Every structure is written in structure tokens, then in C-alpha cells.
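Sequence first, predicted model second:
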Amino acid sequence: MSTANLNADDDAIVAATRRWLERAVIGLNLCPFAKSVYIKEQVRYVVSSATTPEALLEDLMNELQNLSDADPEKVDTTLLIHPFVLQDFEEYNEFLDVADAAVEDMHLDGELQVASFHPHYQFADSDANDISNYTNRAPYPILHLLREDSVARAVEAFPEAADIFEKNIATMEELGHDGWDKLDVGPAR
């Protein structure tokens, strides 16, 4: 595990994020690619102290550059956890366009991409409490920075990658809200 700028509160935030990764993302196999980088300790956890979207953008750009410069054998992916900004999902969702533009402006498109997790994640045309939304719900808002090469290798190794979304929905429907709550990974209903 690689961490950056951790204090006591940050430790608790990272611990909650790791619990979510272990119990939900890996434990429910929501992302069949996550276990490998997690076990190899190639995940970098960064807790942003940003309280404005502008400050978060600065942190995002720093972390995009850090990931681009890092040895993939040491850091393959970064979780930029930002508990103090973009708590509203609609504002967060709008920020994702800014994040994608930053990747492009830094000439990292084709090299890196940004995935998204949020405590109030909601797919378009779904009810806010629909269990399918929980596939992308995390204890804190997170910008997940991924290497395109790693994604391509993972998809190649997992031929049914196109079926992941549907499988995840089925997993969540079988688990239900009570099952999710028992995982204790936040957020609860």
C-alpha cells in the first residue's frame, strides 16, 4: 500500500476505503481486476484535504502526474479520496467532465483514465435507492485513476468483461439492501 500525506483522520478514511475494497469491491467480485493490484500493494491511497473543486482539480492533476511518472510495478492505480468536497452527487458528476478534461489537457488520454465512486452514486434513470447504484457507492467520494494499459490487460485476461455490469447488478439484487448494510462498508441507506 502506498499512501500520501496521512494523519490520524486520513488513516481512518483510508481504513474505511480499504474495508470497502476488501468486502465489497473484491469480496463481492464487483471488479475482477481489483484483487491482483490490491494483493500486490500497487494501490496508492491519497486523501485530499481540498474543500473546493478548484483545489481538488489541483490535487487530481498532481496525482495524474504522479501515476504517470510512477513505476507500474510499484503503483498501478491511485484512489484519490476527497471527503471534504463534492459531497453532492450531481456536483461530483459534473466534476467528472473536468477530470476528463484534465487528463486530456495533460496529454495523458490514452495513458490514464478516471473512474468514479461516490456515497450517493446514482445511475441515470434509476431511483436513488435502487440497489444497482451500490455497485459504485463508496464510503467517500473517490476519483479512481487507472492506467489504460492495465485496463486493457485486465480486459484481455477476462473475456467476459462486457458482462461485468450485468453480473454486478445481479450480485447486488441478490445481496439486497440488508446484505449491503451487513457488509458495513458505508454508505448505509
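All right, it came through fine. Numbering: from 1, shown residues only.

From now on I want contacts and neighbour counts done on CA atoms only, so please keep to that.
OK.

In the chain, what residue spans correspond to helices?
When secondary structure is read from DSSP state H, the chain shows helices at 8-20, 34-39, 53-69, 89-105, 148-157, 164-183.

Which one of those helices lies nearest to Asn136?
In terms of Cα to Cα, the element of these nearest to Asn136 is helix 164-183, at 10.0 Å.

Which of the helices of the chain sits closest to Pro139?
Of all the helices of the chain, helix 8-20 sits nearest to Pro139, with 6.6 Å by Cα to Cα.

List the buried residues for stretch 55-75?
By neighbour count on 16 or more other Cα atoms under 10 Å, the buried set for stretch 55-75 is 56-57, 59-61, 63-64, 67-68, 75.

Contacts made by that stretch with the rest, please.
By Cα atoms under 8 Å, 6 or more residues apart in numbering, the list of residues contacting stretch 55-75 from outside reads 2, 41-44, 48, 50, 76-78, 80, 82, 85, 98-99, 102-103, 108, 111-112, 145.

Give me the buried subset of those residues.
Buried by 16+ other Cα under 10 Å: 41-44, 48, 50, 76-78, 80, 82, 85, 99, 102-103, 108, 112, 145, out of these.

Sitting in strands, which of these do you find?
Those of these mapping onto strands are 43-44, 77-78, 80, 112, 145, per DSSP state E.

Show the contacting residues for the residue most central in space within the chain.
Geometric centre of the chain, nearest residue: His144, 3.9 Å, by Cα atoms, centre = their mean. By Cα under 8 Å, 6+ apart, the contact list for His144 reads 77-80, 114-117.

In addition, the following structure is provided for comparison:
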Amino acid sequence: MNIPDKDTVAAHTRMWLEKAVIGLNLCPFAKAPYAKNRVRIAVSEARHLDGFLEDLDRELQLLGETPAEELETTLLVHPALFGDFLQFNDMLDLADGAVADNDLEGVVQIAPFHPDFQFEDTDADDIGNYTNRSPYPTLHLIREDSIAKAAEAFPDASAIFGRNIALLEEMGKEGWDKLDIPRCPFHQHTD
């Protein structure tokens, strides 16, 4: 298996952020912290789950100890450890446990992204799944204060998901593919 180096993984993740998350406005709250260089992309090279969870602990601690004016959010990316989406999904309970273990409940929450992300009760090729598809398995560590501030600025935050689905349905898979976002070469892609 030819695993991309950390710089390549970070560059692919940055491209996804710029073209999809910010470019398509999938998350209207992402542009400002990204433009202010307050988004950290951390690439884990852990060989096993325990090592990845230690990396997660370090990133949670860094986020918890750093003022939001310097670091607002972190993307923890692993290019190879979670090739299977169900395995990645099972790990999320451990990730949420790490938030609690680091005394960050109510301070930080985690949003998951994966190359084969699939919402419950959807088909694998459902275009709506692409709202949470990233080049590599990724945990987005989000400050709850940032979410609250964003919700004040965008009072109908619940409408974002519906707008995103409508946009993706209009684009279709062909439109998404035209974004030319790199895809992890060794994941089993479901589409």
C-alpha cells in the first residue's frame, strides 16, 4: 500500500476544504476561520488505533489550551488506518470518549468525514452522503462556542443540510467529480 506523505494528505485536505466545504458553501461557517488561518490540519501517522487516539488526545488538548483567536478548529486526518467506513464509524464512540476524558464535553464536539461516508438509511451511492465525504478519514474538532456564534449569524442553521442536499442533487455525481478533489487511493469507494 502506497500511503501518501503528510504534506500530500494535508494538501488534499486543504483542496477539499477550498473546493467543496468552502467553495460549495457546504459549511457557511468554514470560510472565516480558514481565511484567518485558524484551521489546523493535523495528519496522524499512527500505526494502530491506540496511537491514533493518543494523537486525538494531543489535538484536543492543543485546541482546549489555545485561544480561539489563534486556533478555532482542527481537522485530524489519517490516510490509512480507517479504510472501512464501518470501522471508522465504530471508532467515533472512542473519539467522543476522548472528548470527555480530556474534560472538553460542552467545549468541543467531533464531526466525522470519510471517503465512503454514508448516512444511516441511505444507499451508498446517495449523493447526499457527499456532504460528509472527504479525501481521507477525518475528525473535525469543533469548538462549541464557534458553533453557537455561527448559529447567531445564521439563525436557520437547520436549513443548511437541506440546501446542501438540493445543491448536490442538482450537481449530481458528475458535477462533484468535476471538482477534481483527490480521493484516497486505497479505500473501497462505494460509488
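Looks like it came in fine. Because the structure is predicted, anything quoted here is derived from the model rather than measured.

Need the TM-score between these chains.
Overlay of the two chains. TM-score (TM-score structural alignment, normalised by the length of structure 1): 0.93; 182 aligned residues with a Cα RMSD of 1.2 Å.

picking that back up, nearest to Tyr140 of structure 1, out of the helices of structure 1?
Across the helices of structure 1, Tyr140 of structure 1 has its closest neighbour in helix 8-20 (7.7 Å, Cα to Cα).

Need the ones in strands among the buried ones among the contacts of stretch 55-75 of structure 1 in TSV (columns: distance to Phe123 of structure 1).
Formatted as TSV, those follow (distance: Cα to Cα, whole Å):
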residue	distance to Phe123 of structure 1
Val43	26
Arg44	27
Thr77	24
Thr78	23
Leu80	21
Leu112	23
Leu145	20
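
can you tell me which of the residues you listed lies nearest to His177 of structure 1?
Leu80 (26.6 Å).

Which position in structure 2 pairs with the closest one?
For Leu80 of structure 1, the aligned position in structure 2 is Leu76, judged by TM-score structural alignment.

Go ahead and confirm that match touches Ala46.
No: taking contacts as Cα atoms under 8 Å, Leu76 of structure 2 lies outside contact range of Ala46: 11.6 Å.

Now do the residue mapped onto Met172 of structure 1 from structure 2 against Ala20 of structure 2, distance only.
Superposed on structure 2 with TM-score structural alignment, Met172 of structure 1 falls opposite Leu168. Distance, Leu168 of structure 2 to Ala20 of structure 2, by Cα to Cα, to the nearest Å: 11 Å.

returning to that earlier point: between the helices of structure 1, which gets nearest to Arg189 of structure 1?
Closest to Arg189 of structure 1 of the helices of structure 1, according to Cα to Cα: helix 164-183, at 7.6 Å.

Quick check: buried residues in that closest one?
Neighbour count says helix 164-183 of structure 1 has 168-169, 171-172, 175, 177, 180 buried, by 16+ other Cα under 10 Å.

so what corresponds to Tyr92 of structure 1 in structure 2?
Checking TM-score structural alignment: Tyr92 of structure 1 goes with Phe88.

From what I see, that match and Pro79 are in contact.
No: the pair Phe88 of structure 2 / Pro79 is not scored as a contact, 11.9 Å apart, by Cα under 8 Å.

Which of those two has more residues huddled nearby?
Neighbours per residue, other Cα atoms under 10 Å: of Phe88 of structure 2 and Pro79, the larger number sits with Pro79, 25 against 20.

Relative to Arg183 of structure 2, how far out is the residue lying closest to the more buried one once chain neighbours are set aside?
Among residues not flanking Pro79 of structure 2 along the chain, Tyr136 sits closest, at 5.3 Å (Cα to Cα, 6 or more residues apart in numbering). Shown here: Tyr136 of structure 2 relative to Arg183 of structure 2, a distance of 7 Å by Cα to Cα.

the more surrounded of the two?
When Tyr136 of structure 2 and Arg183 are compared for neighbours, Tyr136 comes out ahead with 29 against 16, by other Cα under 10 Å.

Matching the more buried one against structure 1, which residue comes up?
Match for Tyr136 of structure 2 (TM-score structural alignment): Tyr140.

show me the residues around that match that make contact.
With the criterion set at Cα under 8 Å, 6+ apart, Tyr140 of structure 1 makes contact with 17, 81-83, 117-119.

wait, which of those is closest to Ala161 of structure 1?
Ala161 of structure 1 has its nearest neighbour among these in Phe117, at 19.0 Å by Cα to Cα.

Could you report the neighbour count for the alignment partner in structure 1 of Ser158 of structure 2?
Superposed on structure 1 with TM-score structural alignment, Ser158 of structure 2 falls opposite Ala162. Residue crowding around Ala162 of structure 1 was assessed by other Cα under 10 Å; the count is 10.

same thing with Pro115 of structure 2?
Close neighbours of Pro115 of structure 2, defined as other Cα under 10 Å, add up to 25.

Residue in structure 1 paired with it?
With the correspondence set by TM-score structural alignment, Pro115 of structure 2 lines up against Pro119 in structure 1.

Please report the distance of that match from Tyr45 of structure 1.
Taken as Cα to Cα, the span from Pro119 of structure 1 to Tyr45 of structure 1 is 17 Å.

swap in Ser150 of structure 1?
Using Cα to Cα, one obtains 18 Å as the distance from Ser150 of structure 1 to Tyr45 of structure 1.
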